[in-house]
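Colleague: sequence first, predicted model second:
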Amino acid sequence: EHHVVIIDEFGSVYSWGFSDEGQLGHGAPIETFGPMQVKAFEGSVISQVSCGTTTTIAVTEKGEAFLWGHPMYSFAEPTWYPKRMDTGKHKIMQVSCGAYHFAMCTSDGKVLTCGGGKFGALGHGSLDNCSKPKLVESLSSSFTEHVSCGIWHTAAVVKKYKGTGSFGEVYSWGDNSVGQLGCDEPKQTSWPLHVEGMGGEDIASVACGRHHTCARSSAGSLFSWGSNKHGQLGRVPAEGKESYRPGLVEMEGGIVTEIAAGMDHNLAVVQIDSQSFLYSWGNGAFGCLGHGDSSSVRLPQQIKSLARKTVCRIACGANTSCAIIEHHFHSQMERTDRCKHCMSKIAKRSQKKKCSRCNAAFCKSCCKQFDLIKPLQPLRSSGGNVKQSKLPLVCMECNGVLLEAQFEAKFHSPAQPKKVQGKQQKTVTISVDPRFVELEQQLRAANAEIKRLKERLGEIT
């Protein structure tokens, strides 16, 4: 609710935010306003993390689970450093933290839950709390590949096999006061119930909010059910403020590739015409929807400020949203939207030409003056001389490089003795071509022009 934890490309863990209960894992109740590495995991590779209200759980690539912070509904003291959890012989593959409980998927498809058992959120057949991860017996004969925890309810994707294929179905348990389990009755259950009404689609993942649930299919469809008080369902249910049955969320004809749920809002990565866009909807408190205000949005709306960004991963807190964006580093000389010489912005594609070697862009005026030229014609070609108009454009800097490379290859390459039928031929000395003088003059002129242009560019900047 008040902290963030991320993993970098090397499997290191960083956290920031509040640490009044040790949820940052830095060993002290400190507040950090920027990423700080969790030193306890140095030398380990973390594959996944999940944040609860005052707890954090991390899973290593070996399937070990570590917890730090203060688990709700536990009489234990806060854990200021990551502590390995007792999961028996189970290898953990995925974990989800709710407000007061958490659930884990194992490598063999089992589900372990722990924490507060109110409303039957743990799925153990009772309302008792549990201080250690315990197996959900009713799902032990099935293969579960994904789980998600809300405030007091849990949802899981269970694989079912039919013939030679398999498909995912959703099972849910816990609080059902506003239909977040996907059914009318009962109002709460401690046993997993099958969620129907998604047209038999293969469900790939689920995301639980405070009082709503979303499910994404492998085909890219999105379904939602539960409370719609703040528009978090992304559709207008016929029932009114709640929906007790899954309903399809329209995404402008796009394919949903990832979904995340906060307390009363959602994020979704939608692919439209081979491009990915980030959408958000629901309660916009504290600006968590990213639309520039705090108003609620009842239908999925694209986040315009990230329209040209490639979104890699998304996550939601109670009233926060996070997105990891693929970043590209471009120097000023590599930018294709500005002229390499005058650095002015090139608005229209018709006014821009590129060097065929370094891909640098030039505006129309600079191209006409001196920068883009035709390269030196090859000394020899199989079909005779190539027409100058068919040669690609190159900038003067690249033209100098080509001239020098051609000069070195033609006149300074030592003749290598060849072997014919095991016998070594005699070395033949090649005399300098008469065109050497003309070629050398062109090379010197090109280098002088490059030097002059660099000096001029330095005066301008």
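Modeller: Received the coordinates, thanks.

Colleague: drop to CA atoms for contacts and neighbour counts, all remaining ones
Modeller: Noted.

Colleague: and the helices in the chain, which stretches?
Modeller: Secondary structure of the chain (DSSP state H): helices at 364-369, 396-407, 436-460.

Colleague: hey, which of these is tucked in deepest?
Modeller: Most buried of the helices of the chain, by mean neighbour count (mean count of other C-alpha atoms under 10 Å): helix 396-407, with a mean of 18.

Colleague: surely residue 41 and residue 7 touch.
Modeller: No: look at residue 41 against residue 7 with C-alpha atoms under 8 Å: they stay out of range, at 11.0 Å.

Colleague: pull up the overlap in contacts between the two.
Modeller: The overlap between the contact sets of residue 41 and residue 7 (C-alpha atoms under 8 Å, 6 or more residues apart in numbering) consists of residue 13.

Colleague: my guess is residue 269 contacts residue 260. True?
Modeller: No: between residue 269 and residue 260 there is no contact under C-alpha under 8 Å: 9.1 Å.

Colleague: which neighbours do the two share?
Modeller: residue 314.

Colleague: thinking again about what came up before, mind putting the helices of the chain in TSV, distance to residue 212 included?
Modeller: Below are the helices of the chain laid out as TSV (distance: least, C-alpha to C-alpha, whole Å):
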stretch	distance to residue 212
helix 364-369	56
helix 396-407	60
helix 436-460	60
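
Colleague: residue 79: which of those helices is closest?
Modeller: helix 436-460 (58.6 Å; C-alpha to C-alpha).

Colleague: ok, structure two:
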Amino acid sequence: MTGRERNRKIAVLCGAVVVVAVIAVAMFIGMSKSGATDKMTSAEMACGEDHVLVVDDAGDVYAWGHNLKGELGDVTCDNKSEPVKIEVPGKVIQVAAGNELSFALCKNGDLYAWGNNESYQMGDGMNISRMEPEKIMEDVKAIAAGSNHALAIKEDNALYVWGRNKDGALGIAESDCDQKDENGYACQSTAVKLMDDVTELSAGLDYSMAVTSDGTLYAWGSNIEGQLGLAKTDSTNADGQPYQSVPAKVMDDVSKVACGVRYQALALTTNGDLYCWGKNTVGSVGTRQVDDTENNIQTQPLKIMSDVKEISAGSAHSLALKNDGTLYTWGVNNYGQIGIKKGEFQYAIGEEMIYCQATPVELAKNVEAIAAGGFMSLYRSADGVLRSVGCNLYGQLGIGSEESSISTAHAVYLK
């Protein structure tokens, strides 16, 4: 069984059709390969389903992992198990990774994209996948990538959206979209304005979230797993599945938000309280408590931790970094992505056992930054070293190993 076939089986267990991951999270990177400490003060990282992007202090971009659609910026389309440098014009200050799609934001506000473009998710007006960075926007200050769509905040704090609009992912009417992809889904091929006064943003599989300057969290798109944190939505699709067609208020006093693929979402309040909601079949919500026991869904935000300063969500697992530097994780653990060999409970899919952790467990101490990929986890310790753990089917751990999964964290070094 291939890694992606196994992932699809896990998705079926959770009520999903396909599992993809996209979460973009800022990180610092440590130590050179020679062993000399190289603490970076402004480096960032973004994780897609199976690939990773990193920006070093010089503003250079490095990538590794899956490369079928050229998401590593490498025309060979070969997977890379160690970091390789991508040539992006200008000094890069932020990166974002979707499903086989990459973005890089330069200091001057220019936004570049490359990789999968079959649903117009690059935002360049075309549906031709590209293996090298292409400039698509100017005056951008923040970017987030969903599985097949993207969001950007411009310098005036206006939020723009583009890509696939399945189940209201863009927050605009399908009739307002200018294209359709090969599957017949409405798509917006270039960026259109959705909201004003936005400070934070995140996106998953066919859903999106944004925080305005007053701390209000808004959500829209697919709500099949309760991932919007809304007890009720305004629409249903042809299959009777719920979605929210326009941005709707979820909660107040939010400082940060993190979308998983489709199972869970997280919100961090200004006082450090962590709330989570969504599908809890594999422990993605971080508690055994749910308000819809029949479907095992937590439909509204539920507080699960305090004293938290950073959050990140992967396909069906999540990370939370507390103020004291302790890193906690929970959710599905089929590849060791939460840093332990098994978990609190397990499922059988055919002859394979899937291990899950329903409540947060400690992964590491003295951690300064975190990121959750599809089925992997990354963190930077106070010693300046970046470490990765979990799925490595396409080299996405960046450690040069051919092992398919690793449950003990290993150091990653930029070349």
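Modeller: Right, received. Where do you want to start? Please read these numbers as outputs of a predicted model, since none were measured by experiment.

Colleague: TM-score for this pair?
Modeller: Laid over one another, the chains give 0.69 as their TM-score (TM-score structural alignment, normalised by the length of structure 2), with 299 aligned residues with a C-alpha RMSD of 1.8 Å.

Colleague: mind checking which of the helices of structure 1 is nearest residue 34 of structure 1?
Modeller: helix 436-460 (38.3 Å).

Colleague: tell me which residue is most central in structure 1.
Modeller: The residue lying closest to the centre of structure 1 (C-alpha atoms, centre = their mean) is residue 312, at 1.2 Å.

Colleague: what about the longest strand in structure 2?
Modeller: The single longest strand within structure 2, with elements called by DSSP state E, is strand 352-364.

Colleague: give the buried residues for it.
Modeller: 354-364 (16 or more other C-alpha atoms under 10 Å).

Colleague: and of those residues, the nearest to residue 269 of structure 2?
Modeller: Distance to residue 269 of structure 2, by C-alpha to C-alpha, is smallest for residue 360 among the buried residues of strand 352-364 of structure 2, at 18.3 Å.

Colleague: now check structure 1 for the residue matching the closest one.
Modeller: Using TM-score structural alignment as the criterion, the counterpart of residue 360 of structure 2 in structure 1 is residue 300.

Colleague: hmm, the residue nearest to the centre of structure 1 is touching residue 322, no?
Modeller: No: between residue 312 of structure 1 and residue 322 there is no contact under C-alpha under 8 Å: 10.8 Å.

Colleague: please name the nearest non-neighbouring residue to residue 266 of structure 2.
Modeller: For residue 266 of structure 2, ignoring the flanking residues on the chain, the nearest one in space by C-alpha to C-alpha, 6 or more residues apart in numbering is residue 276 at 4.6 Å.

Colleague: give me the neighbour count for the one you found.
Modeller: Neighbour count of residue 276 of structure 2, defined by other C-alpha atoms under 10 Å: 26.

Colleague: before we move on, what about residue 314 of structure 1?
Modeller: The number of residues near residue 314 of structure 1, taken as other C-alpha under 10 Å, comes to 18.

Colleague: could you do the one 4 residues further on as well?
Modeller: Residues near residue 318 of structure 1, counting by other C-alpha under 10 Å, number 18.

Colleague: quick one, what contacts it?
Modeller: 1, 262-264.

Colleague: that one pairs with which position in structure 2?
Modeller: Aligned counterpart of residue 318 of structure 1 in structure 2: residue 374 (TM-score structural alignment).

Colleague: apart from its neighbours in sequence, what residue is nearest residue 320 of structure 2?
Modeller: Spatial nearest neighbour of residue 320 of structure 2, chain neighbours left out: residue 311 (4.7 Å); criterion: C-alpha to C-alpha, 6+ apart.

Colleague: what separation is there between residue 155 of structure 1 and residue 237 of structure 1?
Modeller: Between residue 155 of structure 1 and residue 237 of structure 1 the distance is 21 Å, computed by C-alpha to C-alpha, to the nearest Å.

Colleague: between those two, who's got more neighbours?
Modeller: Remark: of residue 155 of structure 1 and residue 237, residue 155 carries more neighbours, 30 against 21, as counted by other C-alpha under 10 Å.

Colleague: can you tell me which residues contact that one?
Modeller: 147-149, 170-173, 181, 206-208, 213.

Colleague: what is the aligned counterpart of it in structure 2?
Modeller: In structure 2, residue 155 of structure 1 lands on residue 209 (TM-score structural alignment).

Colleague: do you know how far its match is from residue 53 of structure 2?
Modeller: Where residue 53 of structure 2 is concerned, residue 209 of structure 2 sits at a distance of 22 Å (C-alpha to C-alpha).

Colleague: what ranges do the strands span in the stretch 51-200 of structure 2?
Modeller: 51-55, 61-65, 80-86, 92-98, 101-106, 111-115, 130-137, 140-145, 149-154, 159-164, 179-180, 186-195, 198-203 (DSSP state E, counting those that start in this stretch).

Colleague: with adjacent residues omitted, what lies nearest to residue 72 of structure 1?
Modeller: Of all residues not flanking residue 72 of structure 1 in the chain, residue 100 sits nearest, at 5.3 Å (C-alpha to C-alpha, 6+ apart).

Colleague: could I get the contacts of residue 155 of structure 1 as a markdown table with neighbour count and distance to residue 22 of structure 1?
Modeller: Shown next, in a markdown table, are the contacts of residue 155 of structure 1 (neighbours: other C-alpha atoms under 10 Å; distance: C-alpha to C-alpha, whole Å):
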| residue | neighbour count | distance to residue 22 of structure 1 |
| --- | --- | --- |
| 147 | 27 | 25 |
| 148 | 28 | 23 |
| 149 | 31 | 21 |
| 170 | 26 | 34 |
| 171 | 22 | 33 |
| 172 | 28 | 31 |
| 173 | 27 | 30 |
| 181 | 35 | 32 |
| 206 | 27 | 28 |
| 207 | 25 | 26 |
| 208 | 31 | 25 |
| 213 | 30 | 29 |
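
Colleague: can you count the residues close to the equivalent of residue 227 of structure 1 over in structure 2?
Modeller: Mapped onto structure 2 by TM-score structural alignment, residue 227 of structure 1 lines up with residue 279. When counting by other C-alpha under 10 Å, one arrives at 26 neighbours for residue 279 of structure 2.

Colleague: how near is residue 279 of structure 2 to residue 61 of structure 2?
Modeller: Residue 279 of structure 2 sits 34 Å away from residue 61 of structure 2, going by C-alpha to C-alpha.

Colleague: for residue 201 of structure 2, same thing?
Modeller: Counting by C-alpha to C-alpha, the gap from residue 201 of structure 2 to residue 61 of structure 2 is 22 Å.

Colleague: now do residue 187 of structure 2
Modeller: In terms of C-alpha to C-alpha, residue 187 of structure 2 sits 29 Å off from residue 61 of structure 2.
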